[in-house]
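A.B. asks: Test case, fold it:
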Amino acid sequence: MNFDLGEEHRILRDTVREFAEKEIMPYGKEYDESGEYPWDILKKAAKLGYVAADIPEEYGGAGMDYLGCAIIAEEFARADSSIGSAVLTASLGCPMVRYFGTDEQKERYLPPVVKGETPSAIAITEPDAGSDVQAIKTRADKVDGGWKLNGTKTFITNGSISDWVVILAKTDPNAGYRGISAFLVETDWEGYEARRIKKMGLNCHDTAEIYLKDVFVPEDYLIGQENFGFYQLMRFFNESRVFVGAVQLGMAVGAYERALEYAKQRKAFGRPLIDHQAIQFKLADMWKDIEAARLLVYKSAWLIDQGKANPALSSAAKLFASEAAVKVTYEALQIFGGYGYSKEYDIERFYRDVRVGTIYEGTSEIQRLIIARVLAGKLKF
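C.D. replies: Sure thing, here's the model as predicted:
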């Protein structure tokens, strides 16, 4: 077994890090306070092929493997927890279109995301349906020439700024998860409304509640097969959870590196913090958890590239990396002491931003449930 990155991935990591330290890292506080979406940084990243990097070249993408995408995610989030993850999530709606969309859908909707002209979105969660996807109430009723969508979606990343959104809706209300379909909806269509949600962290992210009122969707805007939306979504989650794990890993690395540097400079009782055993133990545990998280994330990404995506391992990568990131940022803030609680230092922002990682894209509880079901033989892959 060889755990070293190949030359191509090492060059990618170094190049992305250089970009992120120059174009992302200096502006975290500014965008956190303004709450504005980082459009200019999105466009710069897109020019270098870092947005939706796994999209095939025929649609304008870099055609990168998933390990490469994980490396980009780690480096962007390391540079800044908020801007980095905002730019990274521009591609959220792309996998459903890429894997299950028609040629016409791919040709029309993927290139603008790759170019940084618009982020994309996928709308699953509802006010009364978070982890329980089959409980969604948004309905798609058949009418002449297509469907009419009615319902409410909430906590939708890019829901009020994206040009298009993938909407999961019930096409057969009596069939549970077997009656869900995915639709491509343009946000300027009549009946689509979105309201931005204020949050604890990730302030420059757009997170919205979406209202669908008799939104007409032409029949050729169905993504994949009717009533197969849930199965398509499971394919989406196998990859997206690894991606989230990589983002959380990057946040942990960013917090750790800042704490390590601060511990070398700050003095207490006449010597640097890092000379005190209590601080050494914290840093050792932080480093240990980061290394373990990276192994899980990278292995999961590598399996995806081998065509052997493992839902248990994808869930484990997301679960461990997100929980490790919460612990690492907690200890990093503790090392900073009172300064860590002030907005003068990045760690305060990292601490707020990292917390949602154990909730979105499936809570920690759901990840444990998935792993347990695989172990019990109740979930096949």
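A.B. asks: C-alpha only now, for contacts and for neighbours.
C.D. replies: Fine.
A.B. asks: can you tell me which residues contact the residue located most distally from the centre of the chain?
C.D. replies: The centre of the chain is farthest from one residue, G270, which by C-alpha atoms, centre = their mean lies 43.1 Å away. If a contact means C-alpha atoms under 8 Å, 6 or more residues apart in numbering, then G270 has no contacts.
A.B. asks: now it: how far from H276?
C.D. replies: Note on G270: its distance to H276, by C-alpha to C-alpha, to the nearest Å, is 11 Å.
A.B. asks: Now do the shared contacts for these two.
C.D. replies: By C-alpha under 8 Å, 6+ apart, no residue touches both G270 and H276.
A.B. asks: quick one more, to check against the first:
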Amino acid sequence: MNSLYFTEEHEMFRKSFSDFLQREVVPHIEKWEKTGTIERFIWKKFGEMGFFGINYPEVYGGMNLDLFYTVVFLEELQKIKSSGFAAAMWAHAYLAMTHLNAEGDERIKQEYLAPSIAGEKIGGLCITEPFGGSDVAGMRTTATKQGDKYVINGSKTFITNGVYADYYVVAAKTSPELGNKGISVFLVDTNTKGITATKLDKLGWRASDTAEISFDNVEVPLQNLMGEEGKGFPYIMQHFALERLIMAVNAHARAEYALDYTLEYMSHREAFGTTINKFQALRHTLVEHATEIEHCKLFNYVTVARLNKGEYVVKEATMAKLKSTKVADLAIYDCLQMLGGYGYMEEYPLARLLRDSRLGPIGGGTSEILKEILSKMIIDNKNYKPVV
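C.D. replies: Okay, the predicted model is just below:
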């Protein structure tokens, strides 16, 4: 136990959550990976156990716990051979629901946040667009005010839970002429007329439901505006720190899982009269990866601790995701190699881990975009500030 960040209560939660995953989730993983559909009963079970409400207010059914419980939640989800299932859970709990909690009014929190914590409603965050990718400011989706409603037109893509969701948190331009200062955030029920969701066929994350969403004259009431009109961009940027940290934690956790699995395999696999964990070239490769993973993990923990105190950690979270996702990809690639032909077989976890891990440097802002953001902060002395 890393006592600097995790208490005995954290570790008790880890054991409880791990047991829950093994009992309630793992028996269904292969079916969900093949069908690409996670059955709704498991969302309800997560809700009943309080796993969606870890760091949300008690008044809405949450537990109001610190972010290291969230770290435990994320780390354990990476150990069940389905990053797609993990993504569906954390995208609901920490992408869509984060906006409900931060920008939603009391009505939205009662009607959407509370049922989301209970696992009765599923949410999706709609920011990325087909022509925009990581360029949030370049979005083309518009929301035009017409009387007592906004009319949304445009499309979003790569939306996790895009088909499962009961509601979307949608970013759209209310004043396109103002660029990133004209973006607003809306709550949109998925059963609203004019919405079409098309499921995408992916390399990895097969269990998760990723979709392209089109909005054709979708009408939402004025009260579904979340926060202030025109403040959408800083809201999104502020929450990106948490999203990037989540993806960084996911990365170090799956890399650590891959390494542990590979070390166990190598301790039994024999070649030339000895177990292959005795071969120097293989040993040195693995300890290099172990060192990189440990560095990432500790940096991620430090950054989580700072965010938990309310500090603005956009730079550090961006660094964490950039480094951790790269380290995970390289480590998992070499771990698969250590298993030889078996690493290429679907019955072993490394093949799926390799595919699933590859999304790390792409989702939540590509590594190339993150490098440019960091360049502006480090080289150009740009100072991003929190919403006030």
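A.B. asks: counterpart of the residue farthest from the centre of the first structure in the second structure?
C.D. replies: In the second structure, G270 of the first structure lines up with G273, judged by TM-score structural alignment.
A.B. asks: ok, which stretches of the second structure are helices?
C.D. replies: Assigned by DSSP state H, the second structure shows helices spanning 8-20, 26-35, 41-48, 67-77, 83-91, 97-103, 106-108, 114-117, 232-266, 280-308, 314-338, 349-357, 367-378.
A.B. asks: right, so of these, which gets closest to K199 of the second structure?
C.D. replies: helix 26-35 (12.2 Å; C-alpha to C-alpha).
A.B. asks: Tell me roughly how far the closest one lies from the first structure on average.
C.D. replies: Once the two models are superposed, helix 26-35 of the second structure sits on average 3.1 Å from its counterpart in the first structure (mean C-alpha distance after the TM-score superposition for the first structure).
A.B. asks: Dump the helices of the second structure to a markdown table, plus distance to G138 of the second structure.
C.D. replies: Shown next, in a markdown table, are the helices of the second structure (distance: least, C-alpha to C-alpha, whole Å):
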| stretch | distance to G138 of the second structure |
| --- | --- |
| helix 8-20 | 40 |
| helix 26-35 | 34 |
| helix 41-48 | 34 |
| helix 67-77 | 31 |
| helix 83-91 | 23 |
| helix 97-103 | 20 |
| helix 106-108 | 28 |
| helix 114-117 | 30 |
| helix 232-266 | 11 |
| helix 280-308 | 28 |
| helix 314-338 | 20 |
| helix 349-357 | 27 |
| helix 367-378 | 13 |
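A.B. asks: among those, which is nearest V169 of the second structure?
C.D. replies: That would be helix 97-103 among these, by C-alpha to C-alpha, at 7.4 Å.
A.B. asks: What residues in the first structure pair up with the closest one?
C.D. replies: Under the criterion TM-score structural alignment, helix 97-103 of the second structure matches residues 94-100.
A.B. asks: Give the buried residues for that stretch.
C.D. replies: C94, P95, M96, V97, R98, F100 (16 or more other C-alpha atoms under 10 Å).
A.B. asks: Return the member of the residues you listed nearest to P111 of the first structure.
C.D. replies: Checking the buried residues of stretch 94-100 of the first structure against P111 of the first structure with C-alpha to C-alpha, the nearest one is C94 at 9.9 Å.
A.B. asks: Excluding covalently adjacent residues, which one is nearest to the residue most central in space within the first structure?
C.D. replies: By C-alpha atoms, centre = their mean, the first structure has its centre lying nearest to V244, at 4.3 Å. With sequence-adjacent residues excluded and distances taken as C-alpha to C-alpha, 6 or more residues apart in numbering, V244 of the first structure is closest to K318, at 6.2 Å.
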